[in-house]
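got a predicted structure here, sequence first:
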Amino acid sequence: MRIIGERSQRPIRRNWPVYAATTAAVTATAVVGGRAVDADSAWYRSLAKPPWQPPAWAFGAVWTPLYASIAWASGRALVKAQGRERRTLVASLGVNLTLNTAWNWFFFRSRSPVAGAAGTVLLDLSNADLIRRTAHADQAAAAALLPYAAWCAFATALNIDIARRNRTKDH
C-alpha cells in the first residue's frame, strides 16, 4: 500500500545532493550580487528615494529567508521533476539566479536606476516562468516561491520610482 502519492519520493540520502546544489547556487547568487551593492556610496545616498522605501536593514532581513525559500523550493521541485521537465527547470532557475545577481550590477555598479529597472522587469518575468515550471513538478514548491516573486515585484515598483525621480543621475 502506497501512502506517498502520485510520484514516489526518493530516499532522503539521495536527495541531499540536489538540495546542496540549489543551496550552493543560491548562495553564490547572494554573494556575487552582494559584491556589487554599495548602499553607502555617495552616489546611492544622493539618489531621491520614495518615502515608502523600506529602511536599509529590511533588505537583508527580507532577502535571507527569500534565498532560503528559493533553495528549498528549487531543490524540492528538482527532486520531483524528471527528464525534459527537470532540464527546463534547471535552465529556468539558472536564468532566474543570473538575473537576480545582475540587478545589483545594473543598478549599483553601473550606477543606473534605469538599467536596474529593466533588470527587475526581466527578473519578474523570469519569476513567473520559474513558478510556472516549478508548479508542474510540485505545487508546494511553487507556493514557496510566491513571496520571492512578490518582493521582486515590490522591488520593481521601487526601482522604477527611483529611476523616475533621478532621471538626470543615471550615469
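Cool, got the structure.

CA only for contacts and neighbour counts going forward, please
Will do.

check contacts around the residue nearest the centre of the chain.
Centrality entry for the chain: nearest residue to the mean C-alpha point is Asn100, 5.0 Å, by C-alpha atoms, centre = their mean. Going by C-alpha atoms under 8 Å, 6 or more residues apart in numbering, Asn100 touches Thr29, Gly33, Leu123.

packing partners for the helix or strand containing Ala117?
Element membership for Ala117 (DSSP states H and E) is helix 113-137. For helix 113-137, the packing partners by 3 or more C-alpha pairs under 8 Å, 6 or more residues apart in numbering; DSSP states H and E come out as helix 56-80, helix 83-104, helix 139-144, helix 146-165.

double-check Leu66 against Tyr148; I have them as touching.
Yes - assessed by C-alpha atoms under 8 Å, Leu66 is found in contact with Tyr148 at 5.7 Å.

so which bits of stretch 131-141 are buried?
Ile131, Arg132, Arg133, Thr134, Ala135, Ala137, Asp138, Ala141 (16 or more other C-alpha atoms under 10 Å).

take the one below as the second:
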Amino acid sequence: MTSLTLPSPRHPWAGLAAWLALSVAVAVIGGIASADAGNFYRQLEQPDWAPPARLFGPVWTVLYAAMAVAAWWVWRSPPGPARSTALVLYVVQLVPNALWSWLFFAWQQGALAMADIALLWLLIVATVLAFWRVKPGAAALLLPYLAWVSFAAALNFWLWRHNPALLG
C-alpha cells in the first residue's frame, strides 16, 4: 500500500470535524440515492428477519459517527506507515459504502449491489485489522459497522434472490 503523508494533528478538534464532515458527505451521497428507498424497500418481498425501513437511518447515523471518531483516533496517532495505511484503507472503503445505495436503490442492480457489499465487507475487515495495529480501541469502534454490513450483506443476498423482477 502506498504511504500517505498526513500532517500531524495540530488541531485535533478541527481534525475530528474533518472526519465527521467526510462521514456526512458519504452519508449524503448514499442518501441521495436512497431518497425513495422506503417505497422501494416496501415493494420487495422481505424475510421475516428484515428490519423496518425506519431503522436504517438511525443505525447508519450512529455508525457513521463511530466510524469518524475511529478514523480521527487513528489520525491522532503518531505518523508512520501503519497509520497511513489504515487511513487510506478507511477512505477507500467509503467508496463502496456510498456506491451501494446507488446500486441497490437507485439503479436496482441486486447482483452488483451484492458484489459491492462483499468488497465493502473485505475492505472493512482490512481497515479493522489496520486500525488494530495503530489503535485497538479505534478498531473496536468499527466492529458494529462490520456487524451491520454483515447483516446487510445477508439481507442484500436474500432480497436479490427473492426479488428478481425488481432487483434483476
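Good, I have the coordinates. Because the structure is a prediction, the values reported are computed rather than measured.

what lines up with the residue nearest to the centre of structure 1 in structure 2?
Alignment note (TM-score structural alignment): Asn100 of structure 1 maps to Asn97 of structure 2.

now do Asn166 of structure 1
With TM-score structural alignment as the criterion, Asn166 of structure 1 matches Asn163.

now do Ala58 of structure 1
Matched by TM-score structural alignment, Ala58 of structure 1 corresponds to Leu55 in structure 2.

check contacts around that match.
Applying C-alpha under 8 Å, 6+ apart to Leu55 of structure 2 gives no contacts.

and it, how far is that from Leu89 of structure 2?
With distances taken as C-alpha to C-alpha, to the nearest Å, Leu55 of structure 2 is found 28 Å from Leu89 of structure 2.

do Arg54 of structure 2 as well
Arg54 of structure 2 is 30 Å from Leu89 of structure 2, by C-alpha to C-alpha.

more crowded one of these two?
Leu89 (20 against 9; other C-alpha atoms under 10 Å).

just checking, the match of Asn166 of structure 1 touches Pro47?
No - counting by C-alpha under 8 Å, Asn163 of structure 2 stays clear of Pro47, with 11.1 Å between them.

who has more neighbours, those two?
Shown here are Asn163 of structure 2 and Pro47; by other C-alpha under 10 Å, Asn163 has more neighbours (15 against 11).

how much space separates the more buried one from Leu87 of structure 2?
As judged by C-alpha to C-alpha, Asn163 of structure 2 and Leu87 of structure 2 stand 37 Å apart.

could you do Ala33 of structure 2 as well?
26 Å.

more neighbours: the two, which one.
Using other C-alpha under 10 Å, the more surrounded residue of Ala33 of structure 2 and Leu87 is Leu87, with 22 against 19.

state the distance from that one to Gln93 of structure 2.
Separation of Leu87 of structure 2 from Gln93 of structure 2 (C-alpha to C-alpha): 10 Å.

what do you get for Thr85 of structure 2?
Noted for Thr85 of structure 2: a distance of 12 Å to Gln93 of structure 2, by C-alpha to C-alpha.

and what of Ala37 of structure 2?
The value you get for Ala37 of structure 2 to Gln93 of structure 2, if C-alpha to C-alpha is used, is 22 Å.

again, but for Ala138 of structure 2
Applying C-alpha to C-alpha, the value for Ala138 of structure 2 to Gln93 of structure 2 is 16 Å.

how about Leu143 of structure 2?
14 Å.

so for those two, which sits in the more crowded spot?
Legend: neighbour count by other C-alpha under 10 Å for Leu143 of structure 2 and Gln93, higher for Gln93 (20 against 17).

OK, contacts around the residue lying closest to that one once chain neighbours are set aside?
Computed as C-alpha to C-alpha, 6 or more residues apart in numbering, the closest residue to Gln93 of structure 2 that is not its neighbour in sequence is Leu123, at 5.5 Å. Contacts of Leu123 of structure 2 were listed using C-alpha under 8 Å, 6+ apart, and they are Leu89, Val92, Gln93.
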